[in-house]
Structures are given as structure tokens and as C-alpha cells.
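> coords below, sequence missing:
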């Protein structure tokens, strides 16, 4: 199972984690991505297929303290962040001006 953190625009800022199977994760985050906007997921899969992929995930919450890593981040109601997300939707491809030197060194090893 892979852990997905949900970032939404809610005032409660819980940013919950849910578990996804490998197949569900790949449907949400294809081609090595680890970042996705819900709006793009809906555009890519269509509302019915996206719903079918996401529905079982909502029944698998996991506490942050029990999670062994966060494998992907799914943003809801955050279209305003689109210009800040790398076009590849991979964490390791952040603009170097937006991260510190230690992150630049780490990400360079994983591109």
C-alpha cells in the first residue's frame, strides 16, 4: 500500500493520509508522479473513473504517526497552486529557487 496525503482548502487543515493499492496509486500518479491536482485527475480519467479509483481509498485512512512515508500528494481546491507545481508533477523537479541547497542536492540524486 502507498500513502497519499490530501491537501485541501478546508479551514481544519488536517491534511489527512489515506492508503492506496499500487494500481490505485498508479492511476492517480502515473509515470512516476507524486503530485496531482484533483481537477487534473478528473480531466484525465473522467468523473466516473476517478470516482471509482478514489472511492475505496476513502475507506482506508491511516494516522500520520503510523504511516511509513508519504508517497503522493493529492491537492483539492488548490488550482491557485498550479503555477507553483513542477510541470512533471514530481517532487524532485521543484524549481531550484524554491528549495534550499540540501533539497537541491537530494533531489539531484533522484532525478
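All right, it came through fine. The model shown is predicted, which means the values in this text are computed figures rather than measured ones.
> rest of the way, CA atoms for contacts and neighbours
Fine.
> so who does residue 37 touch?
Taking Cα atoms under 8 Å, 6 or more residues apart in numbering as the definition of contact, the neighbours of residue 37 are 74, 75, 76, 78, 79, 82.
> against that first model, consider the following:
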């Protein structure tokens, strides 16, 4: 199982963490990525399979104090964040001018 943190643009977002099977994780984060934007997830995948995966994932909330790592992040409604994750890998995050964030 891998943990996914949800970052939403809503004012009342609480940045929950959910557990996903390896298969579900691979469906949401293809090619070794660990950053995803929900519009891109659905644009690049089978909607039916994704709906089934999310239905299961939403049943597996992990309390933050009990989480052993975060393996992926999904952004909702935060299009402006795409510029910081051009490779969709957290460790490769950059500023829009290409300079490293870390």
C-alpha cells in the first residue's frame, strides 16, 4: 500500500492522506511520477477504472499521525502548481524559471 496526499484548492481543505494499492497507485501515477493533477489523471486514463479506484481509495483514509510516508500527491483545482512540477516528480520540483526549489 502507498499513501497519497490530496491537496485541494478549497478553503476548507484538510490535506487528507489515503492509502492505495500498488495497482491503484500505478493507475494514478504512471511512469514513476509522484505528483498528479486530477484533470490530467482523468485525461490520460480510463474513467471507469479511475472511478472504481477512487471509490476504493476514499474508503482508506489514513490519520496523519499514523501515516508512514507520503508516496504521491494529487492536486485538485490548483492549475498554477503545474509550473512547479514539470516532470511530475516531487524531488525534481523547480521554479517556473527552471531554478531548483530545494
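Noted; the coordinates are in hand. These numbers come from a predicted model, not from an experiment.
> now the TM-score, please.
Once superposed, chain against chain, the TM-score is 0.88 (TM-score structural alignment, normalised by the length of structure 2); 99 aligned residues with a Cα RMSD of 1.4 Å.
> mind checking the SS state of residue 18 of structure 1?
strand (DSSP: H, G, I helix; E, B strand; the rest coil).
> I figured it was touching residue 61, is that so?
Yes: under the contact definition of Cα atoms under 8 Å, residue 18 of structure 1 touches residue 61, with a separation of 4.2 Å.
> between the two, who's got more neighbours?
The residue with more neighbours, out of residue 18 of structure 1 and residue 61 and counting by other Cα atoms under 10 Å, is residue 18; that gives 22 against 16.
> separation between that one and residue 83 of structure 1?
Computed as Cα to Cα, to the nearest Å, the residue 18 of structure 1 to residue 83 of structure 1 distance reads 26 Å.
> again with residue 103 of structure 1
The spacing between residue 103 of structure 1 and residue 83 of structure 1, counted by Cα to Cα, is 20 Å.
> one more: residue 48 of structure 1?
27 Å.
> what lies in contact with stretch 48-59 of structure 2?
Residues outside stretch 48-59 of structure 2 that contact it (Cα under 8 Å, 6+ apart) are 18, 19, 20, 24, 27, 28, 42.
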